[in-house]
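Q: One predicted model, sequence on top.
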Amino acid sequence: MRLFSLTEKQFTALADLCEAVVPGSRATGPAVYVDSLVADAPEPRRAAVVAAIEEVAAARAGGVPYEELASRPAFQMLRALAIEAYYGDFRRPGYDGPSGWDATGFGAAPIVAMSKQDWSFLACHREAG
């Protein structure tokens, strides 16, 4: 898988955080969403996300549990992005398993069943084309 904004180490730290925040979300690819989202973000936004990942990763490497990180702005930003990806029904390219909407039952609503998410604005889906 190609990364657009993050290093492998940053991506892994983010994927671990996403899974801790939204258990079961790893398969859908919330870290892929964040990496792709910030690829086209203005530099200050991209830098803020990368700095947040680095801060949380350093704290975790030092043995700080997620519960103690929850009040930090860096963690809160990453948590919001993880939730946005999963509950926004993002699916990484090539993944055809259950999405966040499927897991929560939201996808069963008739109006939702008629809709299809368009993620083509994200780098990962533009490239997967």
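A: Now that the structure is in, tell me what you want to look at.
Q: switch to C-alpha atoms for all contacts and neighbour counts from now on
A: Noted.
Q: Give me the buried stretch members for the helix ranked longest in the chain, please.
A: Longest helix in the chain, counting residues (DSSP state H): helix 43-61. The neighbour-count criterion (16 or more other C-alpha atoms under 10 Å) identifies 46, 49, 50, 52, 53, 54, 55, 56, 57, 60 as the buried residues of helix 43-61.
Q: hold the first one in mind and look at this next one:
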Amino acid sequence: MFDVILRGGEVIDGTGKKRFKSDVGIVDDRITAIEDLSSSESKSVIDTSGKVVCPGFVDVHTHLDAQVFWDGTLSPSPLHGVTTVVGGNCGFTIAPLSDDPEVGDYLMKNAFTCGRHSP
């Protein structure tokens, strides 16, 4: 039994192959199957017909360090499919990194839930 099935989307798997129509099965937040799952059971089904299903994008030049002050959810990135960001690579930041473990714990806890979809 799957937690979620993404049904009928155009899958781009990141390997360089051409996209293909398929279902995607997810268990415990992990992709466990990419195949025809029409006879499989799931707690939730999301119709992705006419949509692209692909790995999250990596944004290698962001200014989320500033954006977090006025938009704590960092909403534009998840809406555009960005799931990973690289920060501090342009040599300027208004929110410098900290060696304080409490700050790191807060950021790790909240960064992983930012933009998360819960069925």
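A: Cool, got the structure. These numbers were taken from a predicted model, which means no experiment stands behind them.
Q: where does the TM-score land?
A: Overlay of the two chains. TM-score (TM-score structural alignment, normalised by the length of the second structure): 0.22; 46 aligned residues with a C-alpha RMSD of 4.5 Å.
Q: just to revisit the earlier point, now the buried residues of helix 43-61 of the first structure in CSV, with distance to residue 13 of the first structure?
A: Shown next, in CSV, are the buried residues of helix 43-61 of the first structure (distance: C-alpha to C-alpha, whole Å):
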residue, distance to residue 13 of the first structure
46, 16
49, 12
50, 11
52, 11
53, 7
54, 8
55, 10
56, 8
57, 6
60, 9
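Q: from those, which is closest to residue 125 of the first structure?
A: Of all the buried residues of helix 43-61 of the first structure, residue 125 of the first structure sits closest to residue 46, with 18.5 Å by C-alpha to C-alpha.
Q: what helix or strand is the residue lying closest to the closest one once chain neighbours are set aside on?
A: Distance criterion C-alpha to C-alpha, 6 or more residues apart in numbering; nearest residue to residue 46 of the first structure, sequence neighbours excluded, is residue 38 at 5.1 Å. In this assignment (DSSP states H and E), residue 38 of the first structure forms part of helix 30-39.
Q: Who are the packing partners of that helix?
A: helix 8-21, helix 43-61, helix 73-87, helix 123-128 (3 or more C-alpha pairs under 8 Å, 6 or more residues apart in numbering; DSSP states H and E).
Q: and the ones you listed as JSON lines, adding distance to residue 104 of the first structure?
A: Listed next are these as JSON lines, based on distance: least, C-alpha to C-alpha, whole Å:
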{"stretch": "helix 8-21", "distance to residue 104 of the first structure": "15"}
{"stretch": "helix 43-61", "distance to residue 104 of the first structure": "27"}
{"stretch": "helix 73-87", "distance to residue 104 of the first structure": "8"}
{"stretch": "helix 123-128", "distance to residue 104 of the first structure": "24"}
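Q: if we can go back for a sec, buried residues in the next helix or strand after the longest helix of the first structure?
A: Counting by DSSP H and E, the next helix or strand C-terminal to helix 43-61 of the first structure is helix 66-69. Across helix 66-69 of the first structure, burial judged by 16+ other C-alpha under 10 Å covers residue 69.
Q: Downstream of the helix or strand harbouring residue 7 of the second structure, the next helix or strand is which one?
A: Using DSSP H and E, residue 7 of the second structure falls within strand 2-11. Downstream of strand 2-11 of the second structure, the next assigned helix or strand under DSSP H and E is strand 20-27.
Q: relative to strand 2-11, how tilted is that next one?
A: Interaxial angle of strand 20-27 of the second structure relative to strand 2-11 (axes from the mean of the first three to the mean of the last three C-alpha atoms, to 10 degrees): 160 degrees.
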